[in-house]
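Peer 1: have a look; sequence and predicted model below, questions after that.
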Amino acid sequence: MERLSVEAIISKINAEETFHAVSEDYSLTLKINDYVHYVCGAVHDGHQFRKELWDNCLHTEYERWYEEDPETKTMIASHPIVIAGCDSRFEYDLNRTPEEAVFETAWGKQLWKQPLPHDQKQKSLNKHVNFYKVVHALIAKLEEKFGVCVVYDMHSYNWKRWDREVPTWNLGTSNIDNERFGEMVEQWRQYLSKIELPHDIKPTSKINDTFQGNGYFLKFITNNFKNTLVLATEIAKVYCDEYDYIIYPEVVSAVEKQLKEQIPKHAASFYKKHHI
């Protein structure tokens, strides 16, 4: 992996170079082993939290971890194109608009002892802007090259706080073209329902059951690129104990191993049906 400016990353994308880079400010990573018609993204994988923010933050490290999506990058790490955020969504949330990306309150609790100074807020927002410059360049290149693209937008959610049975996998589809892509959504739901996990975890998968796919990552790509399908894919945090702050690596590994097979299979089916 090399450390590159955002401009250098975009230049490499435009030149169709393969590379594995972290941005100069350590806010994002992008791996391109091969130019293919699908991307895996993990915008909430990051846990970094700038040290200058620590003393002003009312939330504990555990509270931040609880709302992040740990290990979602690991689950997709083997694929040819992987983009991920490195910073905690408590610094700035890549899945919210620039206007809403820096929280004042988070999950019902005030985030800062004192309002963030303008320069600290701007530093966070600049990272948000740079991430989307890279996303735009990447999807533009793939649409130019293949005509269509599919993005697997990986997230996780805290299932224990629901007062009803919730699915192991949820697809959020309220902001995509379901008339055009509905068959591919249903196929992806079926593929996820076949993923076998340790400890007798039920492989249930539903559409818009817990979340509807209202994230900015999905909306940004969908609004800017007419031939790219973004599949907001949420796994319940069955791969960790969300209350005791423990990751179950054997479950993460089982997810990664099976997504390694299911994602390319689904992406091939998508390309066959939708390429122009």
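Peer 2: Thanks, I have the structure now.
Peer 1: alpha carbons only for contacts and neighbour counts from here, please
Peer 2: OK.
Peer 1: quick one: residue 238 and residue 169 touch, right?
Peer 2: No. In this structure, residue 238 is not within contact of residue 169 by C-alpha atoms under 8 Å, at 10.1 Å.
Peer 1: so between these two, which is more surrounded?
Peer 2: Comparing residue 238 with residue 169 by neighbour count (other C-alpha atoms under 10 Å), the higher total belongs to residue 169, at 25 against 22.
Peer 1: got the contact list for the more buried one?
Peer 2: Contacts for residue 169 (C-alpha atoms under 8 Å, 6 or more residues apart in numbering) come out as 192, 193, 203, 204, 205, 206, 233, 234, 235, 236.
Peer 1: which member of these is positioned nearest residue 132?
Peer 2: Nearest to residue 132 among the contacts of residue 169, counting by C-alpha to C-alpha, is residue 233 at 19.5 Å.
Peer 1: and the closest one, how many neighbours?
Peer 2: Counted with other C-alpha under 10 Å, residue 233 comes out at 23.
Peer 1: I'd say it and residue 154 touch.
Peer 2: Yes. Using C-alpha under 8 Å, residue 233 makes contact with residue 154 at a distance of 5.1 Å.
Peer 1: do a quick rundown of the helices in this protein.
Peer 2: 6-14, 61-67, 72-76, 118-146, 178-193, 216-224, 249-274 (DSSP state H).
Peer 1: please report how far the spatially most central residue of the chain lies from residue 87.
Peer 2: When C-alpha atoms, centre = their mean is applied to the chain, the residue found nearest the centroid is residue 42 (2.7 Å). Using C-alpha to C-alpha, to the nearest Å, one obtains 11 Å as the distance from residue 42 to residue 87.
Peer 1: structure two is appended below for comparative analysis:
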Amino acid sequence: MSLTYLYQLERYESPFWAFAIHDGHHVDERLIPHYNISEDERLREEDPYTAILAELPFNRFLSGTSRFQLDLNRKREDAIYLRPEQSWGMHVWRSDLPDDLKSQLYETYDRVYEEINREIERTIDRYGYFLVYDIHSYNMRREGPETKLDNTANPQINIGTSHNQGKWRKLTDQFIRAIQSGREGQTYDVRENVKFKGGFLSAYLNDRFGDKGCVFSIEFRKDFMDEWTGEVYPQKLQEYKQLLLQSIETLENYFAYER
């Protein structure tokens, strides 16, 4: 019996996709005896609640499985954290992971990417274009819960676009402007390619389909939760989700009139 990889793929009548590939916390029970890290340590480096941010009127890919089982935002050879340099210096496994378990994980990786590939192809065949919101979050207090926040290096929202083709520059500028302004004149610190530039999912999709669409890898600073305890701040989470919802009109207008 193969190792379980939990995820949801939901189709909507839309050319747009929302991915939350690091939201999950589940690990297959057969892997648990091999882990050298605690559940709390795993949670701190996962992106909880990003599946809620991805609840948009889009097609959706939501991972329920921890990145510490299989990381879909890494190249195949890095998708299992076998060395500390792949995982923030953490020794994830007690000893070498058995080859049969690694083989199953790599087979799952291949199978899931084949499915993602088919879905994007289907979207392009139907609409002629696509766009992905690749939604993540990032830690801002790695040294401890009392670490002073450095706003200079940690924007509230980082948009990773390094893999996108230049033809999407105008759309990118419009999208960033759309999420910089909230309700009642509130503005947000939104910057491009400061903290993160986009991971393997973006590179993969752009390499194959980049002339037909692009990927916005959206990294929210973990202002909406306590990154050390996992406690969520619902009001802030919904505030960020509202920014994504209000950006949809920008996408629709661009692809209707300007592309």
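Peer 2: Ah, there it is. As the structure is a prediction and not an experimental result, all values here were calculated from the model.
Peer 1: circling back to that earlier point, determine which two of the contacts of residue 169 of the first structure are furthest apart.
Peer 2: 203 and 233 (13.7 Å).
Peer 1: in contact with the corresponding residue of the second structure for residue 256 of the first structure, which residues?
Peer 2: Using TM-score structural alignment, the equivalent of residue 256 of the first structure in the second structure is residue 241. Neighbouring residues of residue 241 of the second structure by C-alpha under 8 Å, 6+ apart: 52, 53, 54.
Peer 1: got a quick ChimeraX command for the buried subset of those residues?
Peer 2: To isolate the buried members of these in ChimeraX, using 16 or more other C-alpha atoms under 10 Å:
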select :53,54
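Peer 1: JSON lines please, covering the contacts of residue 241 of the second structure and showing distance to residue 39 of the second structure.
Peer 2: Converted to JSON lines, the contacts of residue 241 of the second structure look like this (distance: C-alpha to C-alpha, whole Å):
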{"residue": "52", "distance to residue 39 of the second structure": "21"}
{"residue": "53", "distance to residue 39 of the second structure": "23"}
{"residue": "54", "distance to residue 39 of the second structure": "24"}
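Peer 1: lining up the contacts of residue 241 of the second structure with the first structure, which overlap?
Peer 2: Listed in the original numbering, those still in contact in the first structure are 52, 53, 54 (both residues aligned by TM-score structural alignment, their matches' C-alpha atoms under 8 Å).
Peer 1: so how far is residue 240 of the first structure from the residue located most distally from the centre of the first structure?
Peer 2: Residue farthest from the centre of the first structure, counting by C-alpha atoms, centre = their mean, is residue 114 at 29.8 Å. As for residue 114 of the first structure, its distance to residue 240 of the first structure is 33 Å (criterion: C-alpha to C-alpha).
Peer 1: so what corresponds to residue 153 of the first structure in the second structure?
Peer 2: If you follow residue 153 of the first structure across to the second structure using TM-score structural alignment, you land on residue 134.
Peer 1: right, I mislabeled it, should have said residue 208 of the first structure
Peer 2: By TM-score structural alignment, residue 208 of the first structure lines up with residue 193.
Peer 1: residue contacts, its match?
Peer 2: Residues near residue 193 of the second structure by C-alpha under 8 Å, 6+ apart: 158, 159, 160, 161, 162.
Peer 1: quick one: contacts for the third one?
Peer 2: By that I understand residue 160 of the second structure. Contacts for residue 160 of the second structure (C-alpha under 8 Å, 6+ apart) come out as 192, 193, 194, 196, 197, 198, 216, 217, 218, 219.
Peer 1: just give the number of residues close to the aligned partner of the last one in the first structure.
Peer 2: Taking TM-score structural alignment as the alignment basis, one finds that residue 219 of the second structure is matched in the first structure by residue 234. Taking other C-alpha under 10 Å as the criterion, the count of residues near residue 234 of the first structure is 23.
Peer 1: swap in residue 8 of the second structure?
Peer 2: The number of residues near residue 8 of the second structure, taken as other C-alpha under 10 Å, comes to 11.
Peer 1: what do you get for residue 104 of the first structure?
Peer 2: Residue 104 of the first structure is flanked by 15 other residues according to other C-alpha under 10 Å.
Peer 1: ok, the one 4 residues further on next?
Peer 2: Residue 108 of the first structure sits with 6 neighbouring residues when counted by other C-alpha under 10 Å.
Peer 1: distance check, it against residue 253 of the first structure.
Peer 2: 33 Å.
Peer 1: so the match of residue 219 of the second structure makes contact with residue 152?
Peer 2: No. Using C-alpha under 8 Å, residue 234 of the first structure is not in contact with residue 152, being 10.1 Å away.
Peer 1: sorry, back to before: how about the residue farthest from the centre of the first structure, nearest residue that isn't a chain neighbour?
Peer 2: Once flanking residues are discounted, residue 114 of the first structure sits nearest to residue 56: 6.5 Å by C-alpha to C-alpha, 6 or more residues apart in numbering.
Peer 1: residue in the second structure matching the one you found?
Peer 2: When the second structure is aligned by TM-score structural alignment, the residue opposite residue 56 of the first structure is residue 34.
Peer 1: so that match touches residue 91, yeah?
Peer 2: No. In this structure residue 34 of the second structure lies outside contact range of residue 91 using C-alpha under 8 Å: 11.1 Å.
Peer 1: quick one on the thing from earlier: the contacts of residue 160 of the second structure in strands, which ones?
Peer 2: If you go by DSSP state E, the contacts of residue 160 of the second structure have 192, 216, 217, 218, 219 in strands.
Peer 1: list the contacts of the spatially closest residue to the first one that is not a sequence neighbour.
Peer 2: The spatial neighbour of residue 192 of the second structure that comes closest, neighbours along the chain excluded (C-alpha to C-alpha, 6+ apart), is residue 159 at 4.6 Å. With contacts defined as C-alpha under 8 Å, 6+ apart, the neighbours of residue 159 of the second structure are 176, 190, 191, 192, 193, 196, 197, 198, 216, 217, 218, 219.
Peer 1: where's residue 159 of the second structure relative to residue 84 of the second structure, distance?
Peer 2: 27 Å.
Peer 1: flag every buried residue along stretch 58-75 of the second structure.
Peer 2: 58-74.
Peer 1: how about the contacts made by the alignment partner in the second structure of residue 81 of the first structure?
Peer 2: Alignment note: residue 81 of the first structure maps to residue 59 in the second structure; criterion TM-score structural alignment. Residue 59 of the second structure makes contact with 9, 10, 11, 12, 13, 14, 15, 16, 17, 18 under the criterion C-alpha under 8 Å, 6+ apart.
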